[in-house]
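Student: Just to be clear, the model below is a prediction. Sequence and coordinates:
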Amino acid sequence: MTEPVLTFTDRGIYCPAGDFFVDPWRPVERALITHGHSDHARGGHGRYLATDVALPVMRHRLGAIRAESVRFGEVRRIGEADVSFHPAGHLPGSAQIRIAVGGEVWVVSGDYKTEPDGLCEPFEPVPCHAFISECTFGLPVFNWRPQPEVMADVNRWWAANAAEGRVSILGAYSLGKAQRILANVDPAIGPILTHGAVEATNRVLRAQGIRLPDTHWAGPDVTGASHPGALVIAPPSALNTPWAARFKGASQAFASGWMALRGVRRRRGLAQGFVLSDHADWNGLNAAIRATGAERIFVTHGYTQVFRRWLADQGYDAGIVETQYEGDDAEQDADVELLE
């Protein structure tokens, strides 16, 4: 019996023909990385391979690593496997990894979204025999509005606060979501401030030629009084903290796919939430899977049980891969809110 192109181990997704892992969560000798988020790009590996756009952020986050980069579409021969990276649309440089062995093609999606966002390379379907897909938002209730509509809501919220002299603090992950918002928000409304974690990532991306509007680091001397009407982009963990309290009377909001569930926003103590995710929604997941032409689908991190059953009902040979990836946010206990 022919060995499968990929196997699933306690260290991560493994390719026997190439003797490498994809996004491993335990130290391995050779790791191919889909993107720079910490649940996919971890420290301790002997060698790394990632796209030329993703690697600078990985170096920023992981420090001194032994790594090589590839361009999208470039084919590398690793052992007996032909490997190439293709845009995933999740954040700048994020990739799906195509692995071909003996005429059989498997694709590991990493994290992906199918709606172009004006910041990163748009998602490209990759034909394959087997597709390993995330399903962070693998329930029909998750149905994203078009980005221009959501960003218009963000701009209206910010403009209304600015008209009252209030600061607007918007929680967004420091790699990807923050820059997506910056690339699409209206800078004419007022000054844009950034938490240190966001600004550090901005510097890395700007050095690669990625265009973002002017921002100002919200250091210790920056307050609501010094920058009335500003928009502050900060990691979600900074909301409702002493750091945020410096902007007295600020309106706080969070941009996440989980804002589609009312209970998540309530638990976070937020009056405003914007449903904006860097992951595919229900329709996006299904469209992406159909576009691959794959008959075998493996789903990981998210509503795996529900989504696997749905795929099986559609005629796919569907299975679940247990991984240590976390998806958009550690809020996956929130499905109870679907009953509201």
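Tutor: Done, it's in. Numbers count the residues shown, from 1 in each chain.

Student: Please make it C-alpha for all contacts and neighbour counts, starting now.
Tutor: Fine.

Student: what's the burial count for P146?
Tutor: For P146, the count of nearby residues is 12 (other Cα atoms under 10 Å).

Student: Distance check, it against E199.
Tutor: 27 Å (Cα to Cα, to the nearest Å).

Student: Next one: G190 relative to V222, how far apart?
Tutor: G190 is 15 Å from V222, by Cα to Cα.

Student: Between the two, which is the more surrounded one?
Tutor: Using other Cα under 10 Å as the criterion, G190 and V222 rank with G190 on top: 17 against 14.

Student: In contact with the more buried one, which residues?
Tutor: Listed by Cα atoms under 8 Å, 6 or more residues apart in numbering, the contact set of G190 reads A162, G229, A230, L231.

Student: Looking at the residues you listed, which are in helices?
Tutor: Applying DSSP state H to those, the entries found in helices are A162.

Student: for the contacts of G190, which one is nearest L91?
Tutor: L231 (21.7 Å; Cα to Cα).

Student: Quick check: chain neighbours aside, which residue is closest to D317?
Tutor: Spatial nearest neighbour of D317, chain neighbours left out: R296 (4.7 Å); criterion: Cα to Cα, 6 or more residues apart in numbering.

Student: so how far is Q305 from the one you found?
Tutor: Distance from R296 to Q305, by Cα to Cα: 16 Å.

Student: ditto for C135
Tutor: 10 Å.

Student: take the one below as the second:
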Amino acid sequence: MTAPLLEFNDRGIYCSQADVYLDPWKPVKNALITHGHADHSRWGHERYITHSSNVPIIKHRLRVTNVIGKEWNETFVINNVKFSFHPAGHIIGSSQIRVEHKGEVWVFTGDYKTEDDGISVPYEVVKCHTFITECTFGLPVFKWLPQAQVMEDVNNWWAENQAEGKTSVLFGYSLGKAQRLLKFLDPNMGKIYTHGAIENMTQVLRPQVDFPATTLITRETKKEELLGNIVLAPPSAHGSTWIRKMAPYVTGSASGWMAFRGARRRRAVDKGFVLSDHCDWQGLLESISATGAERVIATHGYSDLFSKYLRELGYDARTAKTQYEGESGEMDGKGEKEMESEEAVLNELNINVEEKL
């Protein structure tokens, strides 16, 4: 029996014909990397191959130099297997990886979203026979509002806190979410301050995107300077001595999990903004349909329920175990696992799984 073009083993997603791995979670010789988040881009590989816009991200985060950059749709061949990177729209530099051998085409999405966020190269549909998809938000209860509406709410929240003489502290991952928020904050309202982790990452990305000006918070920064302004911070800063010095402040968090009151309560934030760098339920289904794929492999997320629904639609769908973590893999430093359990989500919304799927 012929081995599949891509297979899952204890190191990652392996192409035996080319002897390369896609987003491996253990050290390997040749690693093709979709994007810079920690669960997909790990230290220790002999050679990294990724899209050119992701090269500075990997070099900054992993402190490595052995990184090769490719352009969008640029085909490169390894032992007669054709590879190419295609926009995933997840964060800056994020790619899908297309793999072709003897007329068979597989696509690995990594993480992706279909809404154009204004800073990442928008998601591109790539036709294939087998589609390896994340399903971080693979339940029908997830339906995102347009980004413009969410950012209007963020700026209005800032204005309300400003009127009360309070500092607005907004949490978002240092790579991806923070820059998406920054791009659409209204700089006319006041100064935008940043935590060091976000400031450092933003400086790496400034050559690629025109961001508003930011001011790094240092030991010399007085809390009086922050009043009425907004602070971008990673989730790991919540509850730290760093943030307690900013009182009086109001906290907000931007995440897909903010769709649920329970998630907001468990994270002890004053305001939740539902803004995700992953597809919602409809985005996943539309993306899969557009590829023309007959086979679908669901990885991280609500993979069991999602693949079950796909089989009911007529797809040859199954799940595969990986070490990818969706939005929880985008955490900065220590933090609780962000993914809500199926039981918690469905119980909170009083949804019967069988009826909904």
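Tutor: On my side now, so go ahead. Bear in mind the structure is a predicted one, so any value in this text is a computation, not a measurement.

Student: Can you give me the TM-score here?
Tutor: The TM-score (TM-score structural alignment, normalised by the length of structure 1) is 0.98; 339 aligned residues with a Cα RMSD of 1.0 Å.

Student: quick one: which of C135 and Q305 of structure 1 has more around it?
Tutor: Between C135 of structure 1 and Q305, C135 has the larger neighbour count (other Cα under 10 Å), namely 27 against 14.

Student: What's the match for that one in structure 2?
Tutor: Correspondence of C135 of structure 1 to structure 2, assessed by TM-score structural alignment: C135.

Student: so which strand or helix has the most centrally placed residue in structure 2?
Tutor: When Cα atoms, centre = their mean is applied to structure 2, the residue found nearest the centroid is D277 (4.7 Å). Per DSSP states H and E, D277 of structure 2 falls between elements, in no helix or strand.

Student: With R318 of structure 2 instead?
Tutor: Judged by DSSP H and E, R318 of structure 2 forms part of strand 316-319.

Student: thinking again about what came up before, give the buried subset of the contacts of G190 of structure 1 as a PyMOL selection command.
Tutor: In PyMOL, a selection of the buried entries from the contacts of G190 of structure 1 looks like this (16 or more other Cα atoms under 10 Å):
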select buried, resi 162+229+230+231
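
Student: what about structure 2, which of the contacts of G190 of structure 1 hold up?
Tutor: Checking those against structure 2 (both residues aligned by TM-score structural alignment, their matches' Cα atoms under 8 Å), the contacts still present are G229, A230, L231.

Student: Is there a neighbour count for the residue nearest to Q96 of structure 1 when sequence neighbours are not counted? I'd like the number.
Tutor: Leaving aside its chain neighbours, Q96 of structure 1 sits nearest to S109 (4.3 Å; criterion: Cα to Cα, 6+ apart). Residues lying near S109 of structure 1 (other Cα under 10 Å) number 24.

Student: among the kept ones among the contacts of G190 of structure 1, which are in strands?
Tutor: L231 (DSSP state E).

Student: Let's have the kept ones among the contacts of G190 of structure 1 in JSON lines, adding distance to L62 of structure 1.
Tutor: Written out in JSON lines, the entries for those read as follows (distance: Cα to Cα, whole Å):
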{"residue": "G229", "distance to L62 of structure 1": "35"}
{"residue": "A230", "distance to L62 of structure 1": "32"}
{"residue": "L231", "distance to L62 of structure 1": "29"}
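
Student: Nearest to G315 of structure 1 among the kept ones among the contacts of G190 of structure 1?
Tutor: L231 (47.6 Å).

Student: Would you enumerate the residues in contact with the closest one?
Tutor: By Cα under 8 Å, 6+ apart, the contact list for L231 of structure 1 reads W158, V167, S168, I169, L170, G190, P191, I192, L193.

Student: before we move on, back to that, got a list of contacts for the strand holding R318 of structure 2?
Tutor: With Cα under 8 Å, 6+ apart, strand 316-319 of structure 2 has contacts from E294, R295, V296, I297, A298, T299, S303, D304, S307, K308, L310, R311.

Student: Check stretch 342-351 of structure 2 too.
Tutor: With contact meaning Cα under 8 Å, 6+ apart, stretch 342-351 of structure 2 is reached by F260, G262, Y302, N352, V353.

Student: Name only those of those residues that count as buried.
Tutor: F260, Y302.

Student: Relative to V296 of structure 2, how far out is the closest residue to D304 of structure 2 other than its chain neighbours?
Tutor: Distance criterion Cα to Cα, 6+ apart; nearest residue to D304 of structure 2, sequence neighbours excluded, is T319 at 6.6 Å. According to Cα to Cα, T319 of structure 2 stands 8 Å off from V296 of structure 2.

Student: Quick check: C279 of structure 2 touching D116?
Tutor: No - counting by Cα atoms under 8 Å, C279 of structure 2 does not reach D116; the two are 11.3 Å apart.

Student: Looking at the two, which is more packed in?
Tutor: C279 (27 against 14).

Student: just to revisit the earlier point, and the closest residue to the residue nearest to the centre of structure 2 other than its chain neighbours, which of the three is it?
Tutor: Among residues not flanking D277 of structure 2 along the chain, H90 sits closest, at 5.3 Å (Cα to Cα, 6+ apart). Under DSSP: H, G, I helix; E, B strand; the rest coil, the three-state class of H90 of structure 2 is coil.
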